[in-house]
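# just to be clear, the model below is a prediction. Sequence and coordinates:
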Amino acid sequence: MREPEFKVVDPRRRFLLWFVPPLAVFVAGLVVLLVSGHVTGPFRSVTVVRALFASKRDFFQDEQVKRILMARGYQVHVTPIGSRDLADKPDLDSYHFVFPSGHVANEHVKSRRAGKHVVPYRPFFTPVVLATFREYAEALKRAGAAKSHDQSEKPLYYTLDMSAFTTLATEGKKWSDYQLSNGNRIIVQSPDPCKAYSGATLVGFFATAFGDDPPQTVEAAEKLALDVKPFVDAQGQAGEDMAPKYFVPEGRTHAVIAVIYEHQYIAYQLRQKSVDTERVLLYPEKQHQSTPELISFTPEGDRIGELMMNDPELRQRAVELGFHSLGWNGETGTDFGGYISGRGLPEPPAGEKGRVQLPKAELFERMLDVVGECK
């Protein structure tokens, strides 16, 4: 028998055999990161910007928006709050910027910041709409309160006659009166008008049923508010954002007609594999476009506002999330219609009809106080 052989292995060679392959992979990955510019990401200084947001906070909570802003060196810390509460918040000055949803809150914030740094930016708009389901829109057609926006077999958009709708509500009509099995009254459900701008806009929609001219005095505002109040009270206790309840599979049981923003509907449809033809929108004949203002209080806030207005990636993402983009002079961007039609979704009739003429901010606030018993 042969004697056993003993081999002496150089430990340096054993180490190299173990270490070199992972090192090669690491170096290759490092080269790729250097070329792409991502390797410096963790070492780049990031400015944290604090802001108060109303309903448009979903834009800044979007993961792609977060990544774009982080690549520009900014992280926006979102504090959600209703538009009216935002405008009245005691520590308003401790934030870099605010982003309320509507004109009344915008003006209140600016008045509180009188004599201080305040720069407004208007990057996009979105109409306030009434979201419902096809069978209910068709029932409103039979009742003479709605009509299809186009002649397609399954239109997604309808025009709502608020005067005719108000008559249905006044007469206590039920859905079962128009060939549906639902025996509930015909009502609209909205967020609390004392807190949410979309809920406040519903007050404006109902007000158009009593005349086109907004009130010019406190007395006239209070009288109109008392006329509108029964239609808002009919929904019972108002909730918060209605969109999450509307878009769930059992949405019909939560809200047959819900006040939401158009961008929420468009974003929902763009996420679907195919268009959801059962969920549709009602556009009042007198529309209202929510044009939120990013109101900056600091240079950091200014920078976020400038990125919102100028950065191509942020502006494209806004369209992808259902917003109509605006330019520096308030002109409407042309990319919205082309983008959604390219995704198989018909362009909505935003801006095609007249607009709700809301009263002056202080008079509208008084109306909301009366309707919602806010104070």
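Nice, thanks for sending it over.
# please make it C-alpha for all contacts and neighbour counts, starting now.
OK.
# and the spatially closest residue to Val119 that is not a sequence neighbour, what does it touch?
Take Val119 and drop its neighbours on the chain: the residue closest to it by CA to CA, 6 or more residues apart in numbering is Ser296, 5.0 Å away. Each residue near Ser296 by CA atoms under 8 Å, 6 or more residues apart in numbering is listed here: His96, Phe97, Val98, His117, Val118, Val119, Pro120, Tyr121, Asp302, Gly305.
# could I get those residues as a markdown table with secondary structure?
As requested, the contacts of Ser296 are exported to a markdown table (DSSP: H, G, I helix; E, B strand; the rest coil):
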| residue | secondary structure |
| --- | --- |
| His96 | coil |
| Phe97 | strand |
| Val98 | strand |
| His117 | coil |
| Val118 | coil |
| Val119 | strand |
| Pro120 | strand |
| Tyr121 | strand |
| Asp302 | helix |
| Gly305 | helix |
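# before we go on, here's another structure to hold up against the first:
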Amino acid sequence: MAVDTVREEQAMRRLTDSLLEDYSETHSAAEIHAVLSAVRLRFEGHPVREFVPILVERIVHRELAPPAQGSVIEEAAAAVEQSSSRADRRRAARAGFALDRRTATLAGAAVLVAVVVVALVARQPDPAPAAAPVAPALTVVRGVVGSEKMAFFEDTRVVEALAKHGLKVTAEPAGSRQIATSVDLGNYDFAFPSSSPAAERIQRARNINTKYTPFSSPMAIATFQPIADLLTAARVLRPGPVPTFDVARYLELVNTNTEWAHLPGNTVYPVRKNILVSTTDPRTSNSAAMYAAIAGFVANDRAVVQGEPAEQAVLPTLQRLFAGQGYTENSTQGPFQEYLAAGMGPSPLVLIYEAQFVEAAVQGKTKPGMVLTYPSPTVLSRHTLVPLGGSGDRIGRLLSSDPELQRLAAEHGFRTADATQFAQVSAEHRVPVQAELIDVVDTPTYDTLERLLDAVAKSYN
């Protein structure tokens, strides 16, 4: 990437952060990203780049909080867009490089740009600059999504990629079971829960046949190296390049109410509480439902739970797994953020989506000693989009097929149809992941899973 391009991208990232802070009370993040993207597109293809961030900033400020009078910088931007003389462009470039070297103040930069524009206009036969082209209006598409996908939809690069297709997504988070059962979907153009059973429930309720599965993520368990060492000695964790979590052995400890302090030689976490994986609330969250599917499969002699006898047989184990935790949050974002911030004290084992750990590693939020492990068996959570109307179908098709959006999904930790994208991201950031998922089981039908979770919910009372 050229040095000038790097400077421009750095300046645009700083500008984005500043705008989000300045207008957070009056505009949503998606609105700010959309305006910024549309204004920047006005200058696409122009060879003089050095003061583009300054021009973009002034125009965006004007559109978000219009002053009484026109902006001299916006007039300067239009003049620069109309400049066709190669000599004029060289003058503008020299002025821009001087500005960059001096790191002038924003006000001084505006004056400098205005002077350059006066010189340019003076050489033109017609001194009146043409108005800058107006970016086409974006179609707003409303969606309700699992909270673990909010960072993806709020990513500036995702906002800009969608804007190229004339779309602006306004996403609102909710637990996946909430999306399927209690959210009023009449207010949205698409629903994007984190599993196919939840999507199936939505499709049946609204008589919709279409669905898209643009990416997926297996369930995983985040822990810490001292805990991993303890559980390896207890034969729960199987060591390897990527350690695996033996669910059958874990359930043995759970069913005998084994406490951390009971583990032989435990000097790093001698706590008098039961060994339990921390999850979300099974009454609202998809990740908890996936955990129930895993545990139910193992408790049912490694068979998918089906029929009332099997449901009744596994129910005591599931109730013990959830009710023993106490308070649980509605989405995986809560317990995972606590994992990142608070260390192993509150929650030494946390059920997460693999994508959350990979995304945190890409963003530099993980710390040495944090360990990603995979339940054996695990389930693959297929993030399934159900179009409800409007442009919801366009979003589903774009997320499933657009190369840029698929690449960005991989950078947020999701596995896409192109396995090489996820492999490249995990390799670049040295995240130890299972390249091929082998011990993966199916989930029960939606109706079976709902009956199990409803019975678990009653145990909370």
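Now that the structure is in, tell me what you want to look at. Quick caveat: nothing in here was measured; it's all calculated off a predicted structure.
# in the second structure, what residue corresponds to the residue nearest to Val119 of the first structure?
Matched across to the second structure, Ser296 of the first structure falls on Pro387, judged by TM-score structural alignment.
# please list which of the contacts of Ser296 of the first structure are preserved in the second structure.
Retained in the second structure by both residues aligned by TM-score structural alignment, their matches' CA atoms under 8 Å are the following of those: His96, Phe97, Val98, Val119, Pro120, Asp302, Gly305.
# which of those residues sits closest to Thr79 of the first structure?
Minimum separation from Thr79 of the first structure among those (CA to CA) is found for Val98, which lies at 9.5 Å.
# could I get the full set of strands for the stretch 301-450 of the second structure?
Secondary structure of the stretch 301-450 of the second structure, counting by DSSP state E, counting those that start in this stretch: strands at 350-353, 370-376, 380-387.
# how far out from the middle of the chain is the last one?
Looking back up the chat, that one is strand 380-387 of the second structure. Here the centre of mass of C-alpha atoms in strand 380-387 of the second structure, compared against the chain's by CA atoms, centre = their mean, to the nearest Å, lies 14 Å away.
# would you mind getting the average deviation of it from the first structure?
Mean deviation of strand 380-387 of the second structure relative to the first structure after superposition (mean CA distance after the TM-score superposition for the first structure): 0.9 Å.
# how about the nearest residue to the residue nearest the centre of the first structure, chain neighbours excluded?
Central residue check for the first structure by CA atoms, centre = their mean: the C-alpha nearest the mean position is that of Lys56, 4.4 Å away. For Lys56 of the first structure, the nearest residue in space outside its immediate sequence neighbours is Ser101; the separation is 6.8 Å by CA to CA, 6+ apart.
# translate the one you found into the numbering of the second structure.
Counting by TM-score structural alignment, Ser101 of the first structure lines up with Ser194 in the second structure.
# assumed Tyr291 of the second structure was part of a strand.
No - using three-state DSSP, the assignment for Tyr291 of the second structure is helix, not a strand.
# give me the neighbour count for the corresponding residue of the first structure for Pro368 of the second structure.
For Pro368 of the second structure, the aligned position in the first structure is Thr277, judged by TM-score structural alignment. With neighbours defined by other CA atoms under 10 Å, the count for Thr277 of the first structure comes to 12.
# dump the residue contacts of the residue nearest to Lys56 of the first structure.
Contact partners of Ser101 of the first structure, counting by CA under 8 Å, 6+ apart, are Ala54, Ser55, Lys56, Ser83, Tyr197, Ser290, Thr291, Pro292, Glu293.
# cool, and Pro239 of the second structure?
Thr232.
# got it, and Leu388 of the second structure?
Contacts were defined as CA under 8 Å, 6+ apart; by that measure Leu388 of the second structure touches Leu185, Tyr188, Asp189, Phe190, Ala191, Ile208.
# please tell me how far it sits from Gly396 of the second structure.
In this structure, Leu388 of the second structure lies at 11 Å from Gly396 of the second structure, with CA to CA, to the nearest Å as the measure.
# what's the answer for Lys164 of the second structure, then?
From Lys164 of the second structure to Gly396 of the second structure the distance is 16 Å (CA to CA).
# which one's more surrounded, the two?
The neighbour comparison of Lys164 of the second structure against Gly396 (other CA under 10 Å) goes to Gly396, with 22 against 13.
# returning to what we had before: okay, the contacts of Leu388 of the second structure in JSON lines with distance to Val6 of the second structure and neighbour count next?
As requested, the contacts of Leu388 of the second structure are arranged in JSON lines below (distance: CA to CA, whole Å; neighbours: other CA atoms under 10 Å):
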{"residue": "Leu185", "distance to Val6 of the second structure": "42", "neighbour count": "17"}
{"residue": "Tyr188", "distance to Val6 of the second structure": "38", "neighbour count": "20"}
{"residue": "Asp189", "distance to Val6 of the second structure": "37", "neighbour count": "22"}
{"residue": "Phe190", "distance to Val6 of the second structure": "36", "neighbour count": "27"}
{"residue": "Ala191", "distance to Val6 of the second structure": "37", "neighbour count": "29"}
{"residue": "Ile208", "distance to Val6 of the second structure": "46", "neighbour count": "13"}
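# could you tell me where whichever strand in the first structure runs longest falls in the second structure?
Of all segments of type strand in the first structure, defined using DSSP state E, the longest is strand 124-133. Applying TM-score structural alignment, one finds that strand 124-133 of the first structure aligns to the residue range 215-224 of the second structure.
# follow-up on the earlier one: closest to Val25 of the first structure among the kept ones among the contacts of Ser296 of the first structure?
If you rank these by distance to Val25 of the first structure using CA to CA, Gly305 comes first, at 41.4 Å.
# and that closest one, what's its match in the second structure?
Aligned against the second structure - with TM-score structural alignment as the criterion - Gly305 of the first structure pairs with Gly396.
# I'd assumed Leu385 was in contact with that match.
Yes - with contact defined as CA atoms under 8 Å, Gly396 of the second structure and Leu385 form a contacting pair (6.2 Å).
# this completes my enquiry, with thanks.
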